[in-house]
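Asker: Just to be clear, the model below is a prediction. Sequence and coordinates:
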Amino acid sequence: MRFSKCSAAAAIASIVALTIAPQARAEQPLKLGVCYDLSKAYTFATPQVSQAAQDLVALTNLKGGIGGTPIEVIVQDHGNEPQRGIECYEKLKREGVFIFDTLSTPVSIAMLPRVMQDKNILIQALVGRGDAVDGAVFGWVFPLGPTYWGQVANDIAYLKQVHTGNLRGVKIGFVYLDYPFGQEPIPILQTLAKVEGFELKLYPVPLPGNDQAGSWTQVRRDQPDHIISWLLAGAHVVASKEMKRNGIPMDKYISVNWLNEVDIANIGPEAAKGLKRGTNVAGGQDVPVIQEIIAELYRKGRGSGPEKNLKDVYYNTGLAMYSMILQGARQAAKLHGTPITSATMREGLQNITNYDANGLMAPVTVTSSDHGGGGKTRVEMWDGEKWVPQTEWIAAYTDLIWEVVRKSSSEYHN
């Protein structure tokens, strides 16, 4: 059989097209939209978290990306303003982004209805609606971590352990910023007080948390056995000064996860001794992925920010968040190949099983019904030099938490 020159050229062109098409598709990046507050309320954490996201993605791309697909992180400031968050969402959506992260409760809440309508992915680790762990209702929203409801319940479980299984007659104080972030755990605490028989005392702190004198004077008068604190950043430092002024031992203090090494330094490493915090990530640099990032990026001048941030637990928090996102992408590629779509990404996230990023965080299992991953945390204590775990990774009172979640989510209407 004889071929004309035109036929041969056409055949060669077809072969070449078939050869390079998969490669061309693979080179289209999977884009992650990081719409963060980089200028106002959350700047105590967002630089470290966004740096961790960029470092982890850079390390992943050095290894060939996800199924041959490179990852791209697009960072934009929303200033913790809902309207600017929506503008960030719409802009990045036009650029092909379908995975979004806000690290802001007001922005996440504002963005959520659009994400649900568009069937894109909204990551809201440690922020946003607590009931969004209910995947049956919030099918495109992934908290990927403990709610504040679950975290405070785990703190109570720890205190029950301290009191050998019996909290009856124990007095627990709750010091909190008097706005939604601080108020959110209160209904759970009130319910657990009835269940476990402890006395709950509430101590609101006005925003921004600089004036706490009245609250701690009342704490001194009431003399609770333990103090659970829902404060942020510099407010912990103010609290430590008020505790010292009122003669309240630091070992009574259990913080929400938003307390980092900068806060410890500002309190004073020795003065902070005995202080505790709830957390869903391991602190410090003795974690394989951080050691690999140091070796492959920072030792070679490829890091995305100051190396000192790698010693901050908020950097570890960012690594944990984006490790879960990338694990979801791996599962999506495993199940459906590439390119990854919003639908396959959702399925990938819902197939994360017992994943702890090699010791970086509490094991996470995400399902179609539980988008939070199980809600495990642990309590750590500062011993003057480092954080020492006081519990295993635990998820306590889960039936009670899910009753609250389902009641709240049933009232959502998009």
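Answerer: The structure has been received and is ready for your questions. A quick note: this is a predicted structure, and the numbers were derived from the prediction, not measured.
Asker: okay, CA-based contacts and neighbour counts for the rest of this
Answerer: OK.
Asker: quick one, strands of the stretch 151-300 of the chain?
Answerer: For the stretch 151-300 of the chain, the strands defined by DSSP state E, counting those that start in this stretch cover 171-177, 199-205, 226-230, 253-255, 276-279.
Asker: export the ones you listed to TSV and tack on distance to Ile15?
Answerer: Below are the strands of the stretch 151-300 of the chain laid out as TSV (distance: least, C-alpha to C-alpha, whole Å):
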stretch	distance to Ile15
strand 171-177	65
strand 199-205	69
strand 226-230	62
strand 253-255	62
strand 276-279	54
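Asker: Of all those strands, which one is nearest Phe142?
Answerer: For these, proximity to Phe142 was assessed by C-alpha to C-alpha; strand 276-279 is nearest, at 18.4 Å.
Asker: for that closest one, packing partners?
Answerer: On a contact count with 3 or more C-alpha pairs under 8 Å, 6 or more residues apart in numbering; DSSP states H and E, strand 276-279 meets helix 148-162, strand 253-255, strand 378-382.
Asker: which residues are contacting that strand?
Answerer: With C-alpha atoms under 8 Å, 6 or more residues apart in numbering as the test, strand 276-279 has contacts from 151, 155, 251, 253-257, 259, 377-382.
Asker: One more to weigh against that first structure:
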Amino acid sequence: MRSKLLSIVAGLGLALAGLQSAQAQAQPIKFALCYDLSKSYGFVTPQIAQAVNDYAKILNQKGGIEGHPIEILVQDQGNEPQRGIECYEKMKREGAITFDFLSTPVSRAVLPRAMADSNVMVQSFVGRGDAIDGDVFKWIFPVGPTYWGQMANDIHYIKTKANGNLKGVKIAFLYPDYPFGQEPIGVLKTLAAKEGFDLQLIPNPMPGNDQSAAWTQIRRINPDWVVSWNLASMHVVAAREMKRNGIPIDKYIAVNWLNEVDIANIGAESAKGLKRGTNVIGGQSHPLIQQIIKDLYEKGKGSGDRKHLSDIYYNTGLAMYASVFEGARLAIKQNGWPITPDKMKRGMESLKNFDAEGLIAPVTVTAKDHGGGGKTRIDMWDGTKWVPQTDWFSAYDDVIQEIVKKESSEFAKNKQ
């Protein structure tokens, strides 16, 4: 009788262990997207959120990440720092393993809390440039090019077009006069002093609908190049003003936030020669996008409007979360379930030469470098498509690192 009872207990124990194992396998990994879906960044956030949800669906069809389904938590923060903080606190309660705000002012506001809580914060394409310093910003991951690195690469490209000598070259920097636009100014001033080019800063008040005064000033300066940190329809306004002032559009190098909608609004032929910096490939030829079309959109299961799949912003969303999802996979594979913020951090710091099968510039993230290398390339619109003008590259790494260390040490000092 005793033997039979022990056998039953053992059987129950095995059954319970199996049930617990199955339950563990079913536990989701939650990623929080606290985005501005209604105000300043509404031109880009819906496409990025759509891409992230589509990517999650594709991975979930394959069993998720190491057997765990992905759950994407999305909430609007209206580009308001306080609402961003409230969203962070809510998503924290809901068990998110990473937090993403896709807004420089909101990211800056939430960063101290994420650091204090030891939570992983995704900061691709936004936020503090010095956050690539993993020694100081241990929980912040600006994977990809910061605005500092992107600007440095733009200047290097201009240098190659000037036969390696920037002395006397005139560069105008047109930017919306708020934190996002102001972010690269320090790097620009440092490079101007180093290389001897003539830098002209041209601030433009938000929302950027009236740039006439700025472009009148640019016409008088007659720069060799205009580097623009415009956003969305601001590019359309700029193109119109360039034409009105007789400034060739092939002098214009845009920040990465310029998409196919902007090109259509400028006019495909009128935009010919326009350039932008990017670390993401455009178009729909990538295998992941082809799979998304086949498995989701052709079956009516997509997360949004199919037209967005022709948009570089959609590809940007895939690129951002290719790194995040791979980091989560490495976290579980290397350190087991349950996934924790510390495991997620170490997973992100294990990314090595990761390019998502050619979707993005290769990134290698370490405990010291949370940016991954800062590579971009320059693409040019040829009237029908974007054509790469360079390979993936990063430039002035020593200059960027010097500025990063200076700024991050100030943050660390003020935090104490």
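Answerer: Here it is on my side, so go on. Nothing here was measured: the structure is a model prediction, and the numbers come from that model.
Asker: What value does the TM-score take for this pair?
Answerer: Scored by TM-score structural alignment, normalised by the length of structure 1, the superposition of the two chains gives a TM-score of 0.98; 413 aligned residues with a C-alpha RMSD of 1.1 Å.
Asker: In TSV: the strands of the stretch 151-300 of structure 1, plus mean neighbour count and distance to Asn414 of structure 1.
Answerer: Converted to TSV, the strands of the stretch 151-300 of structure 1 look like this (neighbours: other C-alpha atoms under 10 Å; distance: least, C-alpha to C-alpha, whole Å):
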stretch	mean neighbour count	distance to Asn414 of structure 1
strand 171-177	23	29
strand 199-205	19	32
strand 226-230	23	30
strand 253-255	24	34
strand 276-279	25	32
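Asker: His371 of structure 1: which of the helices and strands packed on strand 276-279 of structure 1 is closest?
Answerer: His371 of structure 1 lies closest, by C-alpha to C-alpha, to one member of those: helix 148-162, at 13.5 Å.
Asker: Figure out which of the strands of the stretch 151-300 of structure 1 is closest to Pro47 of structure 1.
Answerer: Among the strands of the stretch 151-300 of structure 1, strand 276-279 comes nearest to Pro47 of structure 1, with 19.1 Å by C-alpha to C-alpha.
Asker: Please check the contacts of strand 276-279 of structure 1 and keep the buried ones.
Answerer: Neighbour-count burial (16 or more other C-alpha atoms under 10 Å) applied to those gives 151, 155, 253-257, 259, 377-382.
Asker: list the contacts for the aligned partner of Ile48 of structure 2 in structure 1?
Answerer: Taking TM-score structural alignment, the alignment pairs Ile48 of structure 2 with Val49 from structure 1. Counting by C-alpha under 8 Å, 6+ apart, Val49 of structure 1 makes contact with 314-319.
Asker: Now name the helix or strand holding Asn316 of structure 1.
Answerer: Taking DSSP states H and E as the definition, Asn316 of structure 1 sits inside helix 313-336.
Asker: I'd like to know how many residues surround His236 of structure 1.
Answerer: Taking other C-alpha atoms under 10 Å as the criterion, the count of residues near His236 of structure 1 is 23.
Asker: that older thread, could the buried ones among the contacts of strand 276-279 of structure 1 go into TSV alongside distance to Gln23 of structure 1?
Answerer: Below are those laid out as TSV (distance: C-alpha to C-alpha, whole Å):
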residue	distance to Gln23 of structure 1
Gln151	45
Asp155	50
Tyr253	55
Ile254	52
Ser255	49
Val256	46
Asn257	43
Leu259	45
Thr377	42
Arg378	44
Val379	47
Glu380	47
Met381	50
Trp382	50
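Asker: Please identify which pair of the residues you listed lies farthest apart.
Answerer: Gln151 and Trp382 (18.4 Å).
Asker: Show me where structure 1 has its helices.
Answerer: For structure 1, applying DSSP state H gives helices covering 5-26, 46-62, 82-94, 105-118, 148-162, 180-183, 186-196, 213-222, 234-245, 261-267, 288-296, 313-336, 342-349, 398-409.
Asker: Hmm, Gln151 of structure 1 is touching Gly375, no?
Answerer: Yes: with contact defined as C-alpha atoms under 8 Å, Gln151 of structure 1 reaches Gly375; the gap is 7.4 Å.
Asker: check contacts around Ile218 of structure 2.
Answerer: 172, 202.
Asker: From Pro338 of structure 2, how far out is it?
Answerer: As judged by C-alpha to C-alpha, to the nearest Å, Ile218 of structure 2 and Pro338 of structure 2 stand 56 Å apart.
Asker: Excluding covalently adjacent residues, which one is nearest to the most centrally placed residue in structure 1?
Answerer: With distances taken as C-alpha atoms, centre = their mean, the residue of structure 1 nearest its centroid is Ala125 (3.4 Å). Leaving aside its chain neighbours, Ala125 of structure 1 sits nearest to Pro143 (4.4 Å; criterion: C-alpha to C-alpha, 6 or more residues apart in numbering).
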